[in-house]
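Peer 1: next input, structure requested:
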Amino acid sequence: MAFLRSYFLKGCLAATLASFFLLSCQESNTDNLLSDFFLDRDTPETIEVPASFTEDSARLLGHQVDSIFKVLQKKRGFNGTVLVTKYDKVIYKGAFGYADFGRKDTLTTETAFQLASVSKQFTAMAVMMLQEQGELSYEDSVQQYIPDFPYKGITIRQLLTHRSGLPNYTYFSDKLWPDRKEPITNQDVLNLMVLHQPKIHYKPDTHFEYSNTGYSVLASIVEKVADMPFEVYMQKYIFKPLDMKNTFMYSKDFMVLSGKIATGYTMGKRKRSHDYLDSVLGDKGMYSTIEDLHKWDQALYTQKLVKWKTLEEAFAGSRTEKKKAEDYGFGWRIREIESGDTAVYHGGLWHGFNTYLLRNKKDHSSLIVLSNLTNGSLNYLKDVRKVLYPAQPKQLTASKNTNPDKTATARL
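Peer 2: So this is what the prediction gives:
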């Protein structure tokens, strides 16, 4: 395909296409190449909208969601922003409370929040894009890109699916990093692992264990392969193409560069200041708004970033051991929701920020919630899901273990 583009630039379209079609008689993979060449990546995946979904029903659903969040704000102290879609239509969006309690700075739908572990799906997308371009393989070992990485036998796929067994850098850095006033980078995390070799938790690919370290290593691999800083790659190839204008990665200067950002608060509305771990990217470190995350959600119904076949693998799951209630793909948790549909989602919890993004492909719906007050209010999102995804009669007596929020937000 690279040679086609060079000929186009020289004005040789006719000759090139003639040569291309001549090769179709000789090469078995030409049909695939042609389909790639003529691929309209902006064309969205279509879905049949049922007659029951009308303006009135959408408005009613939006009112119900609004009522739930007003109750959550009053009784549970919810402070944040919300956006809900159904059949690709925004049926509700709102903002509750303050971006900064001290200044009484009111939240808006364009306020940016630290996404915490919701960042992981974007890191996974960067890896998927490079894989699709032939720049790396999921089965490549980490040593192919980081030669002095001390843990043998770990693949990119195992990093993506939390099957690497790597120890959590947020714990071992507390013991090994000499100055907590000095920000630690992804390269610093790698250096600590090379120098001190913290004990690995288990042999790679034996079972699932959630790993922030794995996603920080993935960000470093993206840097090596793309030959540019991770934050530059994300801005150039994901945020900008999707017009995510209020989305960015953490940096020392991000307060100046970004515009309106929420301040994180812990229980009791105690302001959480930035610390040395904030500067590690890939597992967290991304800031965005509900408006921009809606653009992201909609882009995943197109092939603008990667082909649908690539996305299907990301949503397929990876846990081969005894069946669990929840599976994990590439940066996405996977489980059955109240209606019986299979949804993909992720939550995040980090330094005063609590986040949640759920997508249901069956009805092209999403639930996006960003909070800058970690008071446990997002544990009640099951009330919203019950309205968006009502259980079928046969499921009303199903297992009580239907609330993914606690596992989603319990850790980064």
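Peer 1: CA atoms for contacts and neighbours, from now on please.
Peer 2: Will do.
Peer 1: centre of the chain to stretch 226-246, how far?
Peer 2: 14 Å (CA atoms, centre = their mean, to the nearest Å).
Peer 1: I meant to write stretch 110-121 there.
Peer 2: That offset, for stretch 110-121, works out to 8 Å (CA atoms, centre = their mean).
Peer 1: endpoints of that stretch, how far apart?
Peer 2: Terminal residues of stretch 110-121 lie 21 Å apart, using CA to CA, to the nearest Å.
Peer 1: and Ile68, how far from Tyr98?
Peer 2: 19 Å.
Peer 1: ok, these two, which is more surrounded?
Peer 2: Tyr98 (22 against 16; other CA atoms under 10 Å).
Peer 1: ok, that one - contacts?
Peer 2: Tyr98 makes contact with Asn79, Gly80, Lys104, Asp105, Thr106, Leu107, Ala262, according to CA atoms under 8 Å, 6 or more residues apart in numbering.
Peer 1: how does it look with 6 Å?
Peer 2: If a contact means CA atoms under 6 Å, 6 or more residues apart in numbering, then Tyr98 has Lys104, Asp105, Thr106, Leu107 as its contacts.
Peer 1: what about the second one, how many residues nearby?
Peer 2: This means Asp105. Asp105 has 14 neighbouring residues, counting by other CA under 10 Å.
Peer 1: ranges for the helices of the stretch 251-400 of the chain?
Peer 2: 254-258, 290-299, 308-314, 382-388 (DSSP state H, counting those that start in this stretch).
Peer 1: quick check: next helix or strand after the last one?
Peer 2: In this case it means helix 382-388. helix 405-409 (DSSP states H and E).
Peer 1: this one next, for a side-by-side:
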Amino acid sequence: MKKFIKYTVLPLIIFLSIFILSTSKKENLKEDKTENVITSTVKKQIAHQIKKYPAKQTKKVSQQLDSLLQRINKRHDFHGSLLIAKDGKILYEKQIGYADFRKKDSLNASSIFQLASVSKQFTAAAIMLLYERNKIKLTDTVNRFFPDFPYKNVTITNLLNHTAGLPKYFWVAEHKWKQEKAPTNNEMMNLLQTSNVQRFFKPGRNFDYSNTGYFVLASIVEKVSEMSFSTFVKKNIFEPLGMKDSYIFSYGVDIAKGNQLDGYRLYRGWRHLKINNTINDAIVGDKNVYSTSRDLYKWILALNSGELLSKESLKLMYSYGKTMYGRKVPYGFGFRIDKDDKNMIYHHGKWNGFRTGVTQYLNDNLAIIILEHTSYNGISSLTKKVKKIVEENFVKDNLQFAENLTYN
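Peer 2: Below is the predicted model:
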């Protein structure tokens, strides 16, 4: 009997084990291949949507916009990038000024800008991805993920639309952080637990724009996904959308890329000084996404088409928030919403010399993307001027030009 087990049953058990493991590996490979196919399909779809109007159709508006950029470059020290898209096609795309003032290198389409607070829309999208995958609820409090978080009853929705009332982490870092290196998200979460800094108000009572809320959201993404915020956004947003020049950069943690720009300020009206990093530059979620105008256009296309998030999630992101008393909040999830016109969805950014703006006029199907890195202060005004020029100088003739669209 022992010989029978030894020479018959045991080999059979080994064979079955090998077969099961082999089958399991094949199934995993199938799943991996399926994921790759899906990712490739998304990239192909997004790339196919990057269309440009032919030069003949945009000649008049391009001349006006060229003149505008040249004026603000000379008069107002604008060194940046402008991209305009109308009805799903690029109408205008140009860079002007210097990337490096010492080397006198010019900006180009590959120059990578710090987005500052425009980064917040990517944090909101990361949260909505987890929400759609049933990993979180918008009514979850921060304490579900961080039991020792000292500010109770703050929900994810409070964080998203700036009604959490949390203290400013900039102040906490500058007054409570004792190390020379800049704190990371995890270190700042720990510092908040021990710093004994009071909140501004109980959650839901008021609207108060908060960088703290968005770094906490990024920390929740890390906790739930069990990966860094940078990796999560890369794998779930940047790579699927073909945003090859976009990434999250944490000072003191990550290595700067070749085309990554520095921020500058004008000194005595003629000299550009590079702005140094600060104690707050390692925190991500509220800022520190780096990107190009073209990548941001890919982002807008994917977001609005429903290829990344559902239409239901997008509606939440593009809708006014509310306080607990029912007062309208001019902010959705990661996006500002004009107080008087809900069809104007936008966000501006300002950090270490970078000035950014991404504005969508939904009714007009018009997107204006402005990125700058020398402390230019007229993003809002420039956006309005650009919109006016487009309205007055661009006449779309689908019948005449539909067959002449160019693809990039």
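Peer 1: what's the average distance of the helix or strand that contains Lys94 of structure 2 to structure 1?
Peer 2: Following DSSP H and E, one finds Lys94 of structure 2 within strand 89-96. Here the mean offset of strand 89-96 of structure 2 against structure 1 after fitting is 0.8 Å, by mean CA distance after the TM-score superposition for structure 1.
Peer 1: what's that strand aligned against in structure 1?
Peer 2: The aligned range for strand 89-96 of structure 2 in structure 1 is 89-96, by TM-score structural alignment.
Peer 1: ok, residues contacting the matching stretch?
Peer 2: So stretch 89-96 of structure 1 is contacted by Ala58, Gly62, Asn79, Gly80, Thr81, Val82, Leu83, Val84, Thr85, Leu107, Thr108, Thr109 (CA under 6 Å, 6+ apart).
Peer 1: which of the three states applies to the last one?
Peer 2: Recorded secondary structure, Thr109 of structure 1: coil (DSSP: H, G, I helix; E, B strand; the rest coil).
Peer 1: for it, grab the count of nearby residues.
Peer 2: Residues lying near Thr109 of structure 1 (other CA under 10 Å) number 18.
Peer 1: grab the nearest non-local neighbour of Ala58 of structure 1.
Peer 2: Excluding the flanking residues, the one nearest Ala58 of structure 1 by CA to CA, 6 or more residues apart in numbering is Ile91, at 5.9 Å.
Peer 1: distance of that neighbour relative to Ser137 of structure 1?
Peer 2: Here the criterion is CA to CA. By it, Ile91 of structure 1 lies 39 Å from Ser137 of structure 1.
Peer 1: neighbour count for the two, which is higher?
Peer 2: Per other CA under 10 Å, whichever of Ile91 of structure 1 and Ser137 has more neighbours is Ile91, with 20 against 16.
Peer 1: related to what we said a few turns ago, and the contacts of Tyr98 of structure 1 as TSV, adding secondary structure and distance to Tyr328 of structure 1?
Peer 2: What follows is the contacts of Tyr98 of structure 1, written out as TSV (DSSP: H, G, I helix; E, B strand; the rest coil; distance: CA to CA, whole Å):
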residue	secondary structure	distance to Tyr328 of structure 1
Lys104	coil	39
Asp105	strand	37
Thr106	strand	36
Leu107	coil	32
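Peer 1: returning to what we had before: next, the buried residues of the match of strand 89-96 of structure 2.
Peer 2: Ile91, Tyr92, Lys93, Gly94, Ala95, Phe96 (16 or more other CA atoms under 10 Å).
Peer 1: returning to what we had before: may I ask which of the contacts of Tyr98 of structure 1 has the most neighbours?
Peer 2: Leu107 (22 neighbours).
Peer 1: can you tell me what it aligns to in structure 2?
Peer 2: That one, Leu107 of structure 1, aligns with Leu107 by TM-score structural alignment.
Peer 1: give me the three-state assignment for the closest residue to its match other than its chain neighbours.
Peer 2: Distances taken as CA to CA, 6+ apart place Ala99 nearest to Leu107 of structure 2, at 4.7 Å, with adjacent residues excluded. In three-state terms, and counting by three-state DSSP, Ala99 of structure 2 is strand.
Peer 1: what helix or strand does the residue nearest to the spatial centre of structure 2 sit in?
Peer 2: Centroid check for structure 2 by CA atoms, centre = their mean gives Phe122 as the closest residue, at 3.2 Å. Phe122 of structure 2 belongs to helix 120-132 when assigned by DSSP H and E.
Peer 1: quick one: that helix to chain centroid distance?
Peer 2: Using CA atoms, centre = their mean, the offset of helix 120-132 of structure 2 from its chain centre is 10 Å.
Peer 1: list the buried residues of whatever helix or strand comes next after it.
Peer 2: The C-terminal neighbour of helix 120-132 of structure 2 among helices and strands, as given by DSSP H and E, is helix 142-145. The neighbour-count check on helix 142-145 of structure 2 (16+ other CA under 10 Å) flags Val142 as buried.
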